[in-house]
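Colleague: Here is the input, now give the coordinates:
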Amino acid sequence: MGYAGNPQHPEVQAAIEQAIVQIREAGKAPGILIANEQLAKRYLELGALFVAVGVDTTLLARAAEALAARFGAQATAIKPDVY
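Modeller: Here you go, the predicted structure:
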């Protein structure tokens, strides 16, 4: 389609929406991975049976960053003489 990196392009969205409907009509279970909450809800409304809204590595990384931010200011640098 020529829209790599632009999943929200109207042509891409039309193709995804059409696919969800056709897959349901064929008696199969359509699903998709999408990080955009509005699009995830739209796909569920269209009949997607599963919508993955997060990637495990990204979720873990964000949680680790948040934890480090909460404790980072209190942590002291440890410089061991020997490893």
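Colleague: only C-alpha atoms for contact and neighbour calcs from this point on.
Modeller: Will do.
Colleague: how close does Glu17 sit to Ala64?
Modeller: 35 Å (Cα to Cα, to the nearest Å).
Colleague: Which one's more surrounded, these two?
Modeller: Shown here are Glu17 and Ala64; by other Cα atoms under 10 Å, Glu17 has more neighbours (17 against 12).
Colleague: Now do the strands in the chain.
Modeller: Per DSSP state E, the chain carries strands over the ranges 31-33, 50-52.
Colleague: mind checking which of those strands is nearest Glu25?
Modeller: Taking Cα to Cα, strand 31-33 is the member of those nearest to Glu25, at 13.6 Å.
Colleague: For the comparison step, fold the sequence that follows:
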Amino acid sequence: MRKFLNRLAANAMCGAFAAKEKVCQAVEDLKRDERGLSGIVVAVLLILVAVLAVVMLWGLLKGYITDLWGIITGQSSGLN
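Modeller: Now for the predicted structure:
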């Protein structure tokens, strides 16, 4: 029985080391794989630029739109 348990433990250790090597190799392959990375980066940057453009445009036009809305609704902004 002891011989069987020793073999089982040895096989388990070999299996664990083999699994570790497979995982490490998969991680290294993933690190070196650059397919699709540039497309994702470009998409994120375009979304960021679009959001910043909208925020800047809103900051520039907010006062003008508020004044126009006050004129349309007949409310005074108090800046006359």
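Colleague: Can you pull the TM-score for these?
Modeller: Once superposed, chain against chain, the TM-score is 0.31 (TM-score structural alignment, normalised by the length of structure 2); 43 aligned residues with a Cα RMSD of 3.9 Å.
Colleague: ok so, going back, please convert the strands of structure 1 to CSV, extending it with distance to Val12 of structure 1 and mean neighbour count.
Modeller: As requested, these are exported to CSV (distance: least, Cα to Cα, whole Å; neighbours: other Cα atoms under 10 Å):
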stretch, distance to Val12 of structure 1, mean neighbour count
strand 31-33, 13, 15
strand 50-52, 17, 14
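Colleague: mind giving me JSON lines with the ones you listed and columns for distance to Gln13 of structure 1?
Modeller: Converted to JSON lines, the strands of structure 1 look like this (distance: least, Cα to Cα, whole Å):
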{"stretch": "strand 31-33", "distance to Gln13 of structure 1": "12"}
{"stretch": "strand 50-52", "distance to Gln13 of structure 1": "15"}
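Colleague: can you give me the helices in structure 2?
Modeller: In structure 2, the segments counted as helices under DSSP state H are 2-32, 37-73.
Colleague: can you redo the ones you listed as CSV with mean neighbour count?
Modeller: Below are the helices of structure 2 laid out as CSV (neighbours: other Cα atoms under 10 Å):
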stretch, mean neighbour count
helix 2-32, 11
helix 37-73, 12
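Colleague: So Lys31 of structure 2 versus Ala18 of structure 2, what's the distance?
Modeller: Lys31 of structure 2 is 20 Å from Ala18 of structure 2, by Cα to Cα.
Colleague: Kindly check the end-to-end length of stretch 24-41 of structure 2 for me.
Modeller: End-to-end distance for stretch 24-41 of structure 2: 25 Å, by Cα to Cα.
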